[in-house]
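Engineer: predicted structure and sequence below. I'll ask about it afterward.
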Amino acid sequence: MKVKYYLELAAAFMLSVSTLANADEIYRLPDSIVPQQQIIQLRVDPDQLDFSGETWIDLDITKTTDKVGFYHIDLTLEKVELVQGENVIPLEVSGGEYDIFWGSAGKPLPPGTYQLHIRYRGKVNTSSDGMYLSRFEDRNYIFTQFEDMEARRAFPSFDQPNFKIPYQLTIESPEKHTVLSNTPVEKRQVEAGWQKVRFQKTKPMPTYLVAYAIGEFDSAEITGLSVPGKVYTPYGQAHRTRFVIQHTPAILKALEDYFGIPYPYAKLDFVAVPNFTHGAMENAGLITYRSSLLLLEDEPGLSERSGPLDTIAHELAHQWYGNLVTMAWWDDLWLNEAFASWMASKVMMQLYPELNFHTRIIQEGAFTADASPTTKPVKKLVRSSADVMDGLGLNYSKGESILNMIEALIGEKAFQKAVQTYMQKHKWGNTTADDLWAVLGDVADFDVPAMMRTYLEQPGYPLVEFEANGAVSQRRYHLAGAEVKPQVWNVPVAISYKKNGKIHRQMMFLNEPRVLNSQLAEADWIYPNDNAMGYYRWKISSRQMETLLSDIDVLNVREKKNLLYNSDALLKAGEISLQDHMQVLDVLAQEQDPTVVSAVVAALNDLLYLVDDSNRQVFARFVAEKLMPWYRKLGVGPQPGDSEEIIKLRQAVFSILSQHAPNEELEQVSKKMTRQYLEDPGAVSRHLASAALKSTAKFGAADWYHKYRQAYLKSSDANVRNTLMGSMYFPQDENVRQLLDFSFHEEMSPANVIYNLYVASKSQEKQDLLYSWLDKHFQQLTERMPSYHIGRMPEFVSSSCDQHNVQLARAFYPGRMEKFDGMARSFEVAMDEANQCLALKDRFQAEFTRYLEQVPR
């Protein structure tokens, strides 16, 4: 837990918070003490949890003070002193909030240059926070994950992104291990079975980018880079990196060309990490990945390439966005993540057009979370790690969506020019959002700062409505029955409309609640989101919608997808009837483009909250009527020349049919593929296998659980394990208990425990067994899980569209969530999601059932 008072230190130090006036207001170190560089020495043995360290931080004190602040978590400080020449000043340490400790000199410290020296001890974390232990095939490894505020678990520091300084690391460990860090090795000495490895000094960087890894690694060289590079893997796994090695050079070259700046570090190493809370981490010169993203087949299928390649592009883009140029504080984290995601998508479209990134509508990944009345702005007050993680996904999806929208308005070349100017101006430094808006404003013919602030400094997004007389209005989008504060955005609306038999296009900037656009009066139809680039929902009259649907071929694939998703959003907002929405779905279900049909399947999945025992059979009949023709056409076996869109559609169609419209044929096909996958995971594509495994778990015999578990334990392949773990939706009580107990198995990575709980939570419609188990094992569970997952647990486990389950959650968390940073906020979010879903179900389920009953038998 990060926001708390620390009551324990070495016996030599007495902790006291009484000296800190208004301590609850101090969540950042003062700007008057500025670190210049830091030397860190560590002694770490992966086979021992205890470690020791020593650090020296050069400081400039610019204003007289009597104390020096620094961060640490759970370290035992043995010596803390300030050195100035021959003068050594012992510091008495007291603890404050937000992990800040204060070393008091007992006398005024005049401005000048000093060195803070700290000797300390600690314990290696076992749940993938900070510096942590990971075990793979009977070997122990040490990895680090320091973003956002976790470096302080490994060494005392000025752990803030605005303090961007060089670091020099020296690590002692048993000589059998390979020791890696951000920079090349400068010197290595071996004595008495131990090695002492000193690394070259880093370029200036924030503390969260410091990284190291210790273990018996294998490696493979990445050739064709502008700097030396290798992929490091756990012992015996390097042969599985050929795909990554083949594609990384082209991705790096595309980024270097876009920025007009060479890759800025001395080397580029990748590390495959068996136990990783997140997907990957952009540590300068030592990028870490979940092993499932790097350890692949030599030629994975088209649908299995997107994730690894996109992640590599994202992390490499961070070497410029985030590393070379770093946000000044965590409230601008979106500057890192949105730009890296946006740049990765651009690279994917350039290098891999066959993967169809151009048809992805990124904002759809943000709209659901951003519609909640409880959501916070992307740019918000950040004091603790829990604040950073609150709504973290919007930094990626909403941020990337806004950048897409701005680039579409400015133009690609002008946007690239602004980005290059931004990078050159601020390289090796820190920035705020204002710095970005300034350079974009220089190449735009509209007020970029005003527009960006309305989207990033307030929550939510607009619903833009078009009336027959040409009136255009905006209000905050919200789900039916929700209460939100009124807001106004500066909305760029790219409009196509048909009038008097001709199609016209127009751009308008809507920055008032309501305006009159006479050109739109009496239009036959309006499509107000050209190429689906806008970050807003929209509404036209039912007459115009009918006319648009009859003219559907004027829309491109992205626009057809947006039309369907927008209709679903209007339904959930209570702006249209279910009949109106199903009319849109029915028209698009007749399309032959596989990308559009995949969107139809996604829309059907989005209606599952309305399905229960009262209408399950008629829903199954409806889904079969819509999709069995596609199943007959596509089957489950790959065909020569299959495109990525066809592969995805095949998987989507089989998945929804096998799980929600089962028949004897589908069940037999599922069981056959399940047997094949359990015997040979390479025999069935991973995504099809996942659908088959889920169907077999749901409808098959109870003893399948033991077969899944045995296959999981037999395999060391992270992708196989993830597929099996994510498919264990066994409804039987005993199987659910065994699945929950599996959270404590030594072969279950601590980083994956939360996903195991998620699957167990969705295995049964009533969650009494789940909460009974959680009540018994909660302390043991939280000791095993990463802190980020503990804080987010209610969102993963307890968001439900069942009133009984919501009551179970409301009874379970009080008295527990107050002990963990972020859990109270996560509980608020989960309960809001549940209540909104229940309200929608109450509003639409009867109408939905009546609609389904019209389907011919």
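Structural biologist: Perfect, I can see it now.
Engineer: alpha carbons only for contacts and neighbour counts from here, please
Structural biologist: Fine.
Engineer: now do the longest helix belonging to the chain: which elements does it pack against?
Structural biologist: The helix that spans the most residues within the chain, counting by DSSP state H, is helix 823-852. Counting contacts by 3 or more C-alpha pairs under 8 Å, 6 or more residues apart in numbering; DSSP states H and E, helix 823-852 is packed against helix 578-589, helix 616-634, helix 787-797, helix 803-812.
Engineer: I'd guessed Y705 sits against K698; true?
Structural biologist: No - at 10.4 Å, Y705 does not count as touching K698 under the criterion of C-alpha atoms under 8 Å.
Engineer: mutual contacts of the two, please.
Structural biologist: F730 (C-alpha atoms under 8 Å, 6 or more residues apart in numbering).
Engineer: check which helix or strand covers R505.
Structural biologist: strand 502-510 (DSSP states H and E).
Engineer: this is the other structure I want to compare:
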Amino acid sequence: MCKCLLSDSGSTAAVQRNVLPTTVKPSHYDLELTPNLETFEFQGTVAVSLDVKETVKTIVANANDLQVHSGKVVVVAGGAETTQIATSVVVSKEAQTVTFEFANEIPAGAKATLHATFTGTHNDQMVGFYRSSYMDKTGAEPVKKYMAVTQFESSDARRAFPCWDEPNLKATFDVKLVVRPGLCALSNMNEVEEQLVKSEAGEVLKEVRFARTPIMSTYLVAFAVGEFEFIEAMAHPKLPADAQPIKMRVYTHKGDIHRAQFALDVGVRTIEFFSEFYGVAYPLPKLDQIAVPDFAAGAMENWGLVTYREQLLLVDETTTTRRRQFVADVIGHEFAHQWFGNLVTMDWWSELWLNEGFATFMGTSATVHNFPEWNYWTQFVHDDYMQGLGLDSLRSSHPIEVDVRSAEEVDQIFDAISYSKGASVIRMLSSFLGAETFAKGVHQYLKKFAYQNAKTTDLWASLSEASGFDVADIMYAWTRKTGFPVLDVVSESFDASKGELTLTIRQSRFLSSGDLTPEEDAEALWTVPLTVVTHLNRHTPTRHVLREKMTTITIPYTEERGHFWKLNYRTTGFFRVNLTASQQAHLASALRADFDFFTVEDRIGIVYDSFSTAKAGLSSTSGALDIVTGYAAETDYTVLSSISQNLASVKRLCLAEPRSTIEGLDALIRLVFSDKARAMGFEYAEDEDPNVQLKRTLVLSEAAGANDEEIAAELVRRYERYIAGDDKALHANLRSLAFATANKRSQTDAVFEQLLSLAKTSDAAAVQLDALRAIGSSPSLDVVRRSLALVLDSETVRLQDVTVPLNSLVASPAFGEARVVMWEWLRANWEALHERMSAAMGLLGSVVTLSVTFHTSAELADEIEAWARGDDLATDEAKAKRVEQLKSARRPLDQSLERVRTNAKWLARDRAAIAAWVAARQ
């Protein structure tokens, strides 16, 4: 592998990337694979058509965990054809390459075809061409069976076949799968031929050949082999004019197809929506979706064959309302990729956000289109927008466009910056340009770069052409700088004679730690699209662009009764707003006067801004708690969810404080939620508004979690009836909550044992997961330890689900002590955790994050940092091994430790104020 110095577009710094030599370039693959679901070893042959760019005697491709047995090259040059057998074939595990050496030179300008034979393993790590297991319950007795499926993004196609595994080395693919006759074989394209053949051992096999793919990146190639069932429908896009009908199928393993109808219906509507929105026809004849029992990510957008976790595709009567929304949103996200990512692909992994940020934004757009009754943009603000702000408020964050040196580094940026911040700045830009102009620019971009690779600047150029704005100039800091601004209104001046209010606004970088240095502040400057609403124009904001550190704006205003102003209408701008105590009090007063003054998105933004600036020390936590008291009459689910999350963060902050502080915070939670819980009750009508169902679950959960005895006792009674065999005692939306409430209030491990039994034996996957989500919520530290042990119990917990029991511990009444146990467990079990999870994309980092991020001790953060360096180890070799093991989790660990230190500062600064606020209301 050579190291090429490339200059990143939009950056002055050269980035050293580990990429393959540029001496040859692939154009086409003929690939044949013979999977085996008994030995878990597959055999393969590949013939790669190459354009020879430089005279060479070696050809280097990617390969990882493959045994490459032979190689030869057929060369056509000067009208003559020659064949050479490779004199050596060397696989480098460290470099993830295979090098073919030849005796004679292959001349520049020649056409060559590299032939190789190889074998690989269907591993159980959810990467490459891997195996997934399930229990087939269609016969008299359950039988464990397997399927083989793929997960190649970002750099694991090389685990399935030797290839040029870089996104900008696109090619076409002819795929042939040779399988047992009773199995179904799928790939990106439609099947064109099937015939029975005999293997060298005399076994009769089925050979399935698929149509040639469009030109595409290796990470989008996909296969699936197993005993599948399917349902199908046809999609009929109305636009563009050349759009063709698309055959849509959903595949499951046998016995699960009854849960596929929702995904099929949503898929048909979504592909039609995108064809019409993008104005570019979907270029494949079919689009399959398949549910996979073991899957590291949520889903993968393989062109024409989208793979999903089962719980993110399949829906039945045990599925919660929130999970149905997730399913629709994930389908939207993956289908958005069929154009934005598959048709036009980022040039290199540094621009991963072009795929993921745009698909997140467009996935939400599709969900809003398909289910307008869900008001799903408010969910986006609560989830993606706030998650992006939360991660990007850390010094250890990274730019949207991050310099990636190798494909192996990419896993660490599959995070809320690439997805959620990326989507949020696109939403901000779309709002600034206008939806029609934005759509026009996207259409031009897709048409211009179809079947090619593109960079961020290419998208900006198309949007600039459509809008007349210099989009690259506006967006540079948002994508190339870490962080985002906080806006302070440093002065107000009202001129009654003119009916105008003049605001002087200062921008600086927002850090959750609040310790911005003068040097950092001097470098912090964004072009900020700002919208302002007042009592005079509650839904027709004035628009401004802030380009300086300090900007003065003037808006129409009066000081009549109920007057107010608010920055960032509908919370579209990706920034925080920090208010002085008097400004905050005035806004809170306007909220109490009439919620209708503010959109739902604005009410969410007000809550998050008040708590986030309090954490940073820019405002007070007591002021944020005052804001919450003004929401006692709030009725919107997403706003109430925002209050719930922020009050939970304050409660976790105070776990080691006097019990009276926690009791006072619980009283505030009951003030907001208990009356609503009683009014809504425990019964779910199947035909009621989904947001009503979501709100019912939320308010019951908050009331029970804040020790509302009446609500909690009823949940426990319903749980006991359910365990006794009354399945109707718990609606799907109530199940996880009742499980957790019963476990919290149990003085023994009896509920833990019942939940463990459900996790192991329930016929419903949703019930199994709900049991795991609640299994660690007990006050018993023994149960906490037993729950942690499940992370390494491969018989009970699938690898994809290892974070679920970890997450459940956050709800334990003993979480103050449990979080210390979690850190001790991580340290004691590090080698086993690394061995089980290191190959699965981002999983190890998630486990590290959950194990350390909720502490409030700077001293403990120092201890964890020392452990990460290997200070507890005796030799330099052992220390280097620890550092290497943590490489894939280093960024999430740094972010977690920054959160711990920030929480420690927050608590030290505001513990007295929180206690005083609570005491004044008891």
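Structural biologist: Everything's here; your move. Only a predicted model underlies this, so the values are computations on that prediction, with no experimental measurement involved.
Engineer: let me see the TM-score of these two.
Structural biologist: Once superposed, the chains reach a TM-score of 0.92 (TM-score structural alignment, normalised by the length of structure 1), with 837 aligned residues with a C-alpha RMSD of 2.8 Å.
Engineer: now do the helices in the stretch 201-350 of structure 2.
Structural biologist: Here the stretch 201-350 of structure 2 has its helices, by DSSP state H, counting those that start in this stretch, at 261-278, 321-337.
Engineer: most tightly surrounded among the ones you listed?
Structural biologist: helix 321-337 (a mean of 23; mean count of other C-alpha atoms under 10 Å).
Engineer: what inclination does that one have with respect to helix 261-278?
Structural biologist: 40 degrees (axes from the mean of the first three to the mean of the last three C-alpha atoms, to 10 degrees).
Engineer: superposed on structure 1, what's the mean shift for helix 321-337 of structure 2?
Structural biologist: Compared with structure 1 after fitting, helix 321-337 of structure 2 deviates on average by 1.6 Å (mean C-alpha distance after the TM-score superposition for structure 1).
Engineer: in contact with the residue lying closest to V600 of structure 1 once chain neighbours are set aside, which residues?
Structural biologist: Leaving aside its sequence neighbours, V600 of structure 1 sits nearest to A589 (C-alpha to C-alpha, 6 or more residues apart in numbering; 6.1 Å). A589 of structure 1 makes contact with 596-597, 600, 626, according to C-alpha under 8 Å, 6+ apart.
Engineer: now structure 2: which of the residues you listed match?
Structural biologist: Contacts from these that recur in structure 2, judged by both residues aligned by TM-score structural alignment, their matches' C-alpha atoms under 8 Å, are K626.
Engineer: measure how buried the equivalent of S92 of structure 2 over in structure 1 is and give me the count.
Structural biologist: With TM-score structural alignment as the criterion, the equivalent of S92 of structure 2 in structure 1 is G95. By other C-alpha atoms under 10 Å, the residues close to G95 of structure 1 number 28.
Engineer: which of the three states applies to H69 of structure 2?
Structural biologist: strand (DSSP: H, G, I helix; E, B strand; the rest coil).
Engineer: can you put the contacts of A589 of structure 1 in CSV and add neighbour count?
Structural biologist: Listed next are the contacts of A589 of structure 1 as CSV, based on neighbours: other C-alpha atoms under 10 Å:
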residue, neighbour count
V596, 25
V597, 24
V600, 27
K626, 17
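Engineer: rewinding a little: excluding chain neighbours, what is closest to the match of S92 of structure 2?
Structural biologist: The nearest residue in space to G95 of structure 1 (C-alpha to C-alpha, 6+ apart) is F101, at 4.5 Å.
Engineer: returning to that earlier point: so which of the helices of the stretch 201-350 of structure 2 gets nearest T82 of structure 2?
Structural biologist: helix 321-337 (41.6 Å; C-alpha to C-alpha).
Engineer: counting contacts, what elements does the closest one pack onto?
Structural biologist: So helix 321-337 of structure 2, by 3+ C-alpha pairs under 8 Å, 6+ apart, packs with helix 261-278, strand 299-300, helix 352-370, helix 690-705.
Engineer: turn these into TSV, columns for distance to V60 of structure 2.
Structural biologist: Shown next, in TSV, are those (distance: least, C-alpha to C-alpha, whole Å):
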stretch	distance to V60 of structure 2
helix 261-278	38
strand 299-300	28
helix 352-370	25
helix 690-705	54
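Engineer: nearest to V802 of structure 2, out of the ones you listed?
Structural biologist: strand 299-300 (17.0 Å).
Engineer: re the thing from before, redo the helices and strands packed on helix 823-852 of structure 1 as a markdown table? Include distance to R843 of structure 1.
Structural biologist: Shown next, in a markdown table, are those (distance: least, C-alpha to C-alpha, whole Å):
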| stretch | distance to R843 of structure 1 |
| --- | --- |
| helix 578-589 | 10 |
| helix 616-634 | 18 |
| helix 787-797 | 23 |
| helix 803-812 | 15 |
